[in-house]
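**Q** need a structure here:
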Amino acid sequence: WLANNTSGGPGSYEDMILSELIPHIEATTCAWVDKAGRAIGGLSRGGYWALEIAFLHPEIFVSVGGHSAALLDTYAGPTINPQDTGPRQNPGSLRIYLDIGVDDYVRYPLLQLHEEMAQAEIPHEWVLNSGTHEEAYWQAHLDDYLTWYAQAWSTTRSAYPVCTK
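**A** Alright, predicted model coming up:
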């Protein structure tokens, strides 16, 4: 459990993804270099980090997915923890997808986030499937995840970047 790496600032996952990974991808590949082309998502602990980063920086991503997001962290505190920032922040146009298995041991914190976001009238997709916290669950729903992320992107070729490298 790497809770001490979620507190923001230098050396955090947030810092690495925003300051190193995204700029590297955009500098070395033919990537869509604005919010309209960026999505972030993750499974389990990665779902926690994806929600954390996107809720704190909704201006950077068009979509975020928390797939069986393990929202068990009390270390990060209310300024960073997605359970606190999700219902409080104004995500603007950020598309949000939350899903979990009905028998997943981390379902209650994610269910609570869903309920608080619904009460705050924050649009999001909530999916409760059969399954547990395991690779077989995520494999069974991978097509659903990718289809959902792709819905934010144009199907017109001219909408994408022209790469000359």
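**Q** use CA for all of it now, contacts and neighbours both
**A** Noted.
**Q** which SSE is His141 in?
**A** Using DSSP states H and E, the element containing His141 is helix 135-150.
**Q** which other helices and strands contact that helix?
**A** strand 63-67 (3 or more CA pairs under 8 Å, 6 or more residues apart in numbering; DSSP states H and E).
**Q** go with 10 Å
**A** Here helix 135-150 is seen to pack against strand 39-43, strand 63-67, strand 95-101, strand 125-129 when contacts are counted using 3 or more CA pairs under 10 Å, 6 or more residues apart in numbering; DSSP states H and E.
**Q** sequence B follows; please return its structure for comparison with A:
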Amino acid sequence: MDDAAALLRLFTDYRNVQYDKSCADLNSADAIGNLIKQWKAVDLPLQRANFVIVIDIKIVGTGGLGWIGRRKTDGKLIGDAGLMLDTDFRNSGYGYESLCMIIDHGFGVLGIDEVHMACVNANAAFKGLMNKKFGFQAERIEDKMFGNELIWRIAKEVWEESAHSAQGRARV
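**A** Sure thing, here's the model as predicted:
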């Protein structure tokens, strides 16, 4: 199966996208083709960094920093991180490991100052990952564009001190 077909399967499985309005129009081969073109565009300043998650040569998810930009109030570089993992691969540690790599990449390679992750309150899987596994607490928000109700804001310093960062895992 090629990448486009695998991504189309991921984005058209209701269980994977039911809580993510940003995926609403990714339901055709043309839409996936356009998404892949966006992902391949590497303009400076970098606007996104997306990844596919591969297990045993099968694409089982996607994630990354879907938006990278400067905050207007203080000029800090912010990355909006996200993760989608096929339901058959959840609760096995892959989501946690993938998100650790995404955040480490954002801070360590791209020089981001703060990573944000958001979801709707009904997304129990992502809330559990963030609140229980990572131990970060969300703030309530009202996101009119994507309908998100919760956001986690993680500063680089906080991440690097945590046991989840590459530095923290090396200390164990």
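**Q** got a TM-score for the two of them?
**A** Overlay of the two chains. TM-score (TM-score structural alignment, normalised by the length of the first structure): 0.35; 97 aligned residues with a CA RMSD of 5.0 Å.
**Q** thinking again about what came up before, let me know which of the helices and strands packed on helix 135-150 of the first structure is the nearest to Phe55 of the first structure.
**A** Among these, the nearest to Phe55 of the first structure by CA to CA is strand 63-67 (8.6 Å).
**Q** can you name every helix or strand that that closest one contacts?
**A** Contact partners of strand 63-67 of the first structure among helices and strands, from 3+ CA pairs under 10 Å, 6+ apart: strand 39-43, helix 45-56, strand 95-101, strand 125-129, helix 135-150.
**Q** which of those is buried the deepest?
**A** Of all these, helix 45-56 has the most neighbours on average by mean count of other CA atoms under 10 Å, namely a mean of 25.
**Q** could you give the angle of that helix to strand 95-101?
**A** Interaxial angle of helix 45-56 of the first structure relative to strand 95-101 (axes from the mean of the first three to the mean of the last three CA atoms, to 10 degrees): 150 degrees.
**Q** which of the residues in the longest strand seen in the second structure are classified as buried?
**A** With secondary structure taken from DSSP state E, the second structure has its longest strand at strand 58-70. Under the neighbour-count criterion of 16 or more other CA atoms under 10 Å, strand 58-70 of the second structure has Ile59, Val60, Gly61, Thr62, Gly63, Gly64, Leu65, Gly66, Trp67, Ile68, Gly69 buried.
**Q** buried ones in the longest helix anywhere in the second structure?
**A** With DSSP state H applied, the helix covering the greatest number of residues in the second structure is identified as helix 94-108. Of all the residues in helix 94-108 of the second structure, those buried under the rule 16+ other CA under 10 Å are 94-96, 98-108.
**Q** ok, so of those residues, who is nearest Tyr14 of the second structure?
**A** Gly95 (18.1 Å).
**Q** and the strands in the second structure?
**A** Read by DSSP E, the second structure holds these strands, from start to end of the chain: 49-55, 58-70, 77-85, 114-119, 139-140, 150-155.
**Q** now the angle from the longest one to helix 94-108?
**A** I take that to be strand 58-70 of the second structure. For strand 58-70 of the second structure against helix 94-108, the angle by the same axes, to 10 degrees is 30 degrees.
**Q** which other helices and strands contact strand 58-70 of the second structure?
**A** Counting contacts by 3+ CA pairs under 10 Å, 6+ apart, strand 58-70 of the second structure packs against helix 3-12, strand 49-55, strand 77-85, helix 94-108, strand 114-119.
**Q** then the fourth one?
**A** On a contact count with 3+ CA pairs under 10 Å, 6+ apart, strand 114-119 of the second structure meets strand 58-70, strand 77-85, helix 94-108, helix 124-128, strand 150-155, helix 156-161.
**Q** columns distance to Lys40 of the second structure on top of these, output as JSON lines?
**A** JSON lines is the format used below for these (distance: least, CA to CA, whole Å):
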{"stretch": "strand 58-70", "distance to Lys40 of the second structure": "12"}
{"stretch": "strand 77-85", "distance to Lys40 of the second structure": "17"}
{"stretch": "helix 94-108", "distance to Lys40 of the second structure": "17"}
{"stretch": "helix 124-128", "distance to Lys40 of the second structure": "27"}
{"stretch": "strand 150-155", "distance to Lys40 of the second structure": "27"}
{"stretch": "helix 156-161", "distance to Lys40 of the second structure": "26"}
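**Q** among those, which comes closest to Asn16 of the second structure?
**A** Taking CA to CA as the measure, these were each checked against Asn16 of the second structure, and strand 77-85 came out nearest at 6.6 Å.
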